[in-house]
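Participant: pasting the structure only:
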């Protein structure tokens, strides 16, 4: 396969699906990651009806070691390398998430998807990524993971604090820094914030169109060899850690 290949986790809807659409339009071969086959099949069919034929479903549940390993084993039967991994799968968790009394179940569920999921996926797929000429990893984060912004009373989301979701993205940001440093000689690894986007994830409350939310993710998925690594990025530029 001569086309650039990309795996997007949690891509059957929302920002993940729009990211798949934009990268397909840019000529990438898409492996649309979904933990549910029916939902994944519908998403693939939707893109194909729009004229994007280089799209395949890859079943993957990032909370399950065996599922991620099976997805890897399925993928190596189809390609000999993976150019881009976009760790998009994420959950907000049950609300409210009051820091003083958040329950263990919510904390564990959110961190399992948002933090351990990307780490697990990188660990299992890194062999395929290393075979690419210019491998890129995009960890989809949030400005709610910024400790600097959370301490700024003038920030528009200053009053929104969470025990699970925000901290899971802070942890993901920290992992991104460590991973980028380890792989600095050959990989581009960045944390990208789509912003408050209108999707089911936030009950369609976000003011930003999904096309705009996906745009910075797509841009960092398409970095060339001279692109930045180890950055925390939003559509307005670098986000403070």
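Facilitator: Sure, I can see it. On a predicted model such as this, the values are computed, not experimentally measured, just so you know.
Participant: only C-alpha atoms for contact and neighbour calcs from this point on.
Facilitator: Noted.
Participant: Leaving out the residues flanking it, which one is nearest to residue 72?
Facilitator: Leaving aside its chain neighbours, residue 72 sits nearest to residue 125 (6.3 Å; criterion: C-alpha to C-alpha, 6 or more residues apart in numbering).
Participant: Could you give the number of residues near the one you found?
Facilitator: 21 (other C-alpha atoms under 10 Å).
Participant: can you tell me the helix or strand for it?
Facilitator: For residue 125, the host element (DSSP states H and E) is helix 117-130.
Participant: and the helix or strand following that helix, what does it pack onto?
Facilitator: Using DSSP H and E, the helix or strand that follows helix 117-130 in sequence is strand 136-140. The contact analysis (3 or more C-alpha pairs under 8 Å, 6 or more residues apart in numbering; DSSP states H and E) places strand 136-140 against strand 84-87, strand 188-192, helix 210-221.
Participant: ok, structure two:
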């Protein structure tokens, strides 16, 4: 007597929650859009919640839900409040894209630069990333899965030279160093940490003449969705570049 083939239950789709800082415009907005197109629930971080809500409305109808959240990465209270809210609402965070940034000033030079913007750049690029990672890592550790993408720049690579944009350059170099240290600590945990340079992108900060925003965002999304165990790297368009 023949037996009918046993039908295996369909695999349960993996539910992913992503947080993107500085996402109400430019590169961060496009990263949020592309992640939502992959079906992720995307928390669109914005310092100005009204601007975040406006941005989220523009992404209504995407396969993944997009929710605006207030987030100034330089404020520990907002970071902690958001981490508690994510824990209560979702119980997990799978993807963290540290995109918030600024302080790109080609006219400044390191010999006589005002230290105020340099401090602000460090507080956003380095310490803002550090704050978010420290607050969100418990939500990744409990499931043994996470993808942390630190949006950096070739401008911050010590392998390249240049005097312009000292606040931006030095803070991104510090971010790169933090990326490598955190990746080493989390190696083997299921949480991958990588830095991505999106290239010169035509945004409000980058100015006209750069590559399309979608192209710069694609490399970030690639790292955010990386299936294999690759951590502690510096990438542009999915290819390793020198630190």
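Facilitator: It's in. Keep in mind the model is a prediction, meaning the values are calculated, not measured.
Participant: how close does the residue nearest to residue 72 of the first structure get to residue 237 of the first structure?
Facilitator: Distance of residue 125 of the first structure to residue 237 of the first structure, given as C-alpha to C-alpha, to the nearest Å: 29 Å.
Participant: The residue nearest the centre of the second structure and residue 150 of the second structure: what is the separation?
Facilitator: Nearest to the geometric centre of the second structure sits residue 97, at 1.6 Å (C-alpha atoms, centre = their mean). Taking C-alpha to C-alpha as the criterion, residue 97 of the second structure is separated from residue 150 of the second structure by 6 Å.
Participant: repeat for residue 69 of the second structure
Facilitator: Plainly put, residue 69 of the second structure is 19 Å away from residue 150 of the second structure if you go by C-alpha to C-alpha.
Participant: These two - which one has more neighbours?
Facilitator: Shown here are residue 69 of the second structure and residue 150; by other C-alpha under 10 Å, residue 150 has more neighbours (29 against 25).
Participant: Residue in the first structure paired with the more buried one?
Facilitator: In the first structure, the residue matched to residue 150 of the second structure (TM-score structural alignment) is residue 139.
Participant: residues touching the residue nearest to the centre of the second structure, list them.
Facilitator: By C-alpha atoms under 8 Å, 6 or more residues apart in numbering, the contact set of residue 97 of the second structure is 18-21, 148-151, 224.
Participant: Spatially nearest residue to residue 43 of the first structure (excluding sequence neighbours)?
Facilitator: Excluding the flanking residues, the one nearest residue 43 of the first structure by C-alpha to C-alpha, 6+ apart is residue 12, at 5.1 Å.
Participant: which ones are touching the one you found?
Facilitator: 32-34, 39-40, 42-44.
Participant: coming back round to it: ok, which of the helices and strands packed on strand 136-140 of the first structure comes nearest residue 93 of the first structure?
Facilitator: Closest to residue 93 of the first structure of those is strand 84-87 (C-alpha to C-alpha; 17.4 Å).
Participant: residues in the second structure matched by that closest one, start to end?
Facilitator: Under TM-score structural alignment, the match for strand 84-87 of the first structure in the second structure covers residues 95-98.
Participant: mean per-residue distance, the matching stretch to the first structure?
Facilitator: Taking mean C-alpha distance after the TM-score superposition for the first structure, the mean distance separating stretch 95-98 of the second structure from the aligned residues in the first structure is 0.6 Å.
Participant: for that stretch, the distance to its chain's centre please.
Facilitator: Computed by C-alpha atoms, centre = their mean, to the nearest Å, the chain-centroid distance of stretch 95-98 of the second structure equals 4 Å.
Participant: now residue 29 of the second structure, what's its secondary structure?
Facilitator: The three-state label given to residue 29 of the second structure by DSSP: H, G, I helix; E, B strand; the rest coil is helix.
Participant: Nearest residue to the equivalent of residue 216 of the second structure over in the first structure in space, please, no chain neighbours.
Facilitator: Under the alignment (TM-score structural alignment), residue 216 of the second structure maps onto residue 213 of the first structure. Of all residues not flanking residue 213 of the first structure in the chain, residue 194 sits nearest, at 4.4 Å (C-alpha to C-alpha, 6+ apart).
Participant: before we move on, which element is the aligned partner of that neighbour in the second structure in?
Facilitator: When the second structure is aligned by TM-score structural alignment, residue 194 of the first structure is paired with residue 198. In the assignment (DSSP H and E), residue 198 of the second structure maps to no helix and no strand.
Participant: these two touch, right, residue 198 of the second structure and residue 238?
Facilitator: No - counting by C-alpha atoms under 8 Å, residue 238 is not a contact partner of residue 198 of the second structure; they are 10.0 Å apart.
Participant: Quick check: neighbours shared by those two?
Facilitator: Common contacts of residue 198 of the second structure and residue 238 (C-alpha under 8 Å, 6+ apart): residue 219.
Participant: Neighbour count: the two, which is higher?
Facilitator: Taking other C-alpha under 10 Å, residue 198 of the second structure and residue 238 do not tie; residue 198 has more neighbours (24 against 17).
Participant: ok, so what distance separates the more buried one from residue 33 of the second structure?
Facilitator: To residue 33 of the second structure, residue 198 of the second structure is 16 Å away according to C-alpha to C-alpha.
Participant: ditto for residue 202 of the second structure
Facilitator: Computed with C-alpha to C-alpha, the distance linking residue 202 of the second structure and residue 33 of the second structure is 17 Å.
Participant: Map residue 56 of the second structure across to the first structure for me.
Facilitator: Structural correspondence for residue 56 of the second structure with respect to the first structure (TM-score structural alignment): residue 44.
Participant: for its match, what are its contacts?
Facilitator: Here residue 44 of the first structure is in contact with 12, 32, 55-57 (C-alpha under 8 Å, 6+ apart).
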